[in-house]
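Q: I'd like to go over a predicted model; first the sequence, then the structure.
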Amino acid sequence: MGNKLSHNISTEGGSEETTPQRIQCSNIEDHLIKNPFEGYTGYLIEARGRNGPRGKVFRTDRMNKQNKHEAIVTIYSYSMPSNPGAADGTYVVLQFMQSQKFFAVHKNKPSKLILTKNGWDPEYAEDITTTADRRVFLAKRSPPFSSDLIFRAASGGVTGVITLAKDRRNKPAILADLGEGHAEEAQKFKIFKPILKPATDDVTGDYLEAVSSPYLPLGGADERSDGCQAQEEQRQG
């Protein structure tokens, strides 16, 4: 195994691969994904319109009791038992906890980041075994050894990374080549552990706070976390 990030996201030495890789679910945790840079500041969220969810990934800098749960992202992390040094990062799948929708690459438009919709019934994230799945991204530290992450699409040779538009919260995130035509700040994120706390004002109710989590290294390449196993046992039970 290579270097490891906090929040169970590791960095493994090696070069990026376009050939589908065999992977295995190794950890499941809930997080907030935030861009901390000026002009792009905000948490990733599924925005809602007059007719309900818009089915795309946006950012919000206004966390409140109405939308706080919609910003929580379940991050599934994957190890590579047969070839642990092949990826320069950690393969992950991202799912909004509230809506249960996954981040994914559009089937016919590789620059389009979508959320899974009704009618597309993919397998459980814990059962994904290949990076060819359109929901799989490669989380990498950028630059190396920093706490900033980029999320690069991993399926079908698509190389775009999740990218935000500057000063435009109403414009959805896209997949764009790293650094090409976009400021690097548009493509960097940090992950935080969401902690729900009671507010002092009874009118506002509870609130969501992003806090740093302790360093929790990922398990060995041939190990699976209790989280993945528990999900499987719950489905089978």
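A: Nice, thanks for sending it over.
Q: okay, CA-based contacts and neighbour counts for the rest of this
A: Will do.
Q: which other helices and strands contact whichever strand or helix holds residue 196?
A: Under the criterion of DSSP states H and E, residue 196 resides in strand 190-197. Using 3 or more CA pairs under 8 Å, 6 or more residues apart in numbering; DSSP states H and E, the elements in contact with strand 190-197 are strand 24-35, strand 207-211.
Q: who wins for proximity to residue 56 among those strands?
A: Nearest to residue 56, of all the helices and strands packed on strand 190-197, is strand 24-35, at 15.1 Å by CA to CA.
Q: C-terminal to the closest one, which secondary structure element comes first?
A: Counting by DSSP H and E, what follows strand 24-35 is strand 42-49.
Q: what comes up buried for the helix or strand just after that following strand?
A: Past strand 42-49, further along toward the C-terminus, the next helix or strand under DSSP H and E is strand 52-60. By neighbour count on 16 or more other CA atoms under 10 Å, the buried set for strand 52-60 is 55-60.
Q: first vs last residue of stretch 79-95, how far apart are they?
A: End-to-end span of stretch 79-95 (CA to CA, to the nearest Å): 18 Å.
Q: here comes the other one, which I'd like you to weigh against the first:
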Amino acid sequence: MGKRKNISRWISTFSVISLLAWFFFSIRFFYVYQEASVFATEGAQPIIKILEILNYRGEELLSFFISFFILVSLSFLFLIYLFLYIKKYHLKNSLLIITGIFITFFITINLINELFLFLLVLIVVSFLIMVSIGITVKYLYVEEDDYEERLNSFSGPFKTLSKAEKHAEQKVSKIKKKSNQHIVYKIDLEIGEGYYVNIYIEETDNGRNENNE
């Protein structure tokens, strides 16, 4: 339970850091773009404006493109990890939704300029790479989860004892179909949070299910 709290704390911290990074990046990018757009010929074709902007601020904008790609990739990777974490521990997805909305907002406002095609290409490339990684991670996660499910399973919190017991019984029944081991469960009450279910293999031959509030 302590390890899970540490992970939750780390996730919350990283969410704040991620949003702050997007905030400061967006402000700096807007400032640099406004300076560079002064060199673009007014009324010229978009492609001409882009070439002029890149000609006068090419190196600086290149660093922003690289930073943008890294930020987008890390954001996608973090959202994938957060999704798997929430799924594994049966948590509310409010943090995932809020973080996803803010990240989408910051990505969108950075696309409102003449360079949006460059940024859009970076997003697509990053998305394809992260999806590939996500598929691999999910495959490994499912394998690991199936293995852990046969040996040990921890979930919660549940609002009531009855919900925790129902979940535990369903989980034990599911695991027993895959294993001949003697599976038992224990329910713990964490004040201010709820009931947590710990399912594990009983080492003794005459063990019995334990239900603790």
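A: The structure has been received and is ready for your questions. Note that the structure is predicted; figures quoted are calculated from it, not measured.
Q: How alike are these chains, TM-score-wise?
A: In this superposition the chains share a TM-score of 0.19, using TM-score structural alignment, normalised by the length of the second structure; 73 aligned residues with a CA RMSD of 6.0 Å.
Q: Widest-spaced pair of the buried residues of strand 52-60 of the first structure?
A: Taking CA to CA as the measure, these reach their widest spread between 55 and 60, a distance of 15.0 Å.
Q: Name the residues of the strand holding residue 196 of the first structure that are buried.
A: For strand 190-197 of the first structure, burial by neighbour count (16+ other CA under 10 Å) applies to 190-194.
Q: Out of the residues you listed, which comes closest to residue 228 of the first structure?
A: Distances from residue 228 of the first structure to the buried residues of strand 190-197 of the first structure, taken by CA to CA, are shortest for residue 193, at 18.5 Å.
Q: From the structure, what's the count of residues near residue 157 of the second structure?
A: Using other CA atoms under 10 Å, residue 157 of the second structure has 20 neighbouring residues.
Q: doesn't residue 188 make contact with it?
A: No - between residue 157 of the second structure and residue 188 no contact is recorded; they are 9.5 Å apart, counting by CA atoms under 8 Å.
Q: what touches both of these two?
A: 195-197 (CA atoms under 8 Å, 6 or more residues apart in numbering).
Q: Buried only: go through the residues you listed for me.
A: Using 16+ other CA under 10 Å, the buried ones in these are 195-197.
Q: Residue 54 of the second structure: which of those is nearest?
A: The closest of these, once distances to residue 54 of the second structure are taken by CA to CA, is residue 196, at 56.3 Å.
Q: That closest one sits in which helix or strand?
A: Using DSSP H and E, residue 196 of the second structure falls in strand 194-201.
Q: would TSV of the buried ones among the shared contacts of residue 157 and residue 188 of the second structure with distance to residue 118 of the second structure be doable?
A: Below are these laid out as TSV (distance: CA to CA, whole Å):
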residue	distance to residue 118 of the second structure
195	49
196	48
197	49
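Q: ok so residue 233 of the first structure is a strand residue?
A: No - using DSSP: H, G, I helix; E, B strand; the rest coil, the assignment for residue 233 of the first structure is helix, not a strand.
Q: Now do it: how many residues are near it, please.
A: 9.
Q: Out of the helices and strands packed on strand 190-197 of the first structure, which is closest to residue 236 of the first structure?
A: Smallest distance to residue 236 of the first structure across those (CA to CA): 16.7 Å, for strand 24-35.
Q: Report the buried residues of the closest one.
A: For strand 24-35 of the first structure, by 16+ other CA under 10 Å, it's 24-28, 30-35.
Q: ok, back up a step: could you dump the buried residues of strand 190-197 of the first structure into CSV with distance to residue 137 of the first structure added?
A: Shown next, in CSV, are the buried residues of strand 190-197 of the first structure (distance: CA to CA, whole Å):
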residue, distance to residue 137 of the first structure
190, 15
191, 15
192, 18
193, 20
194, 21
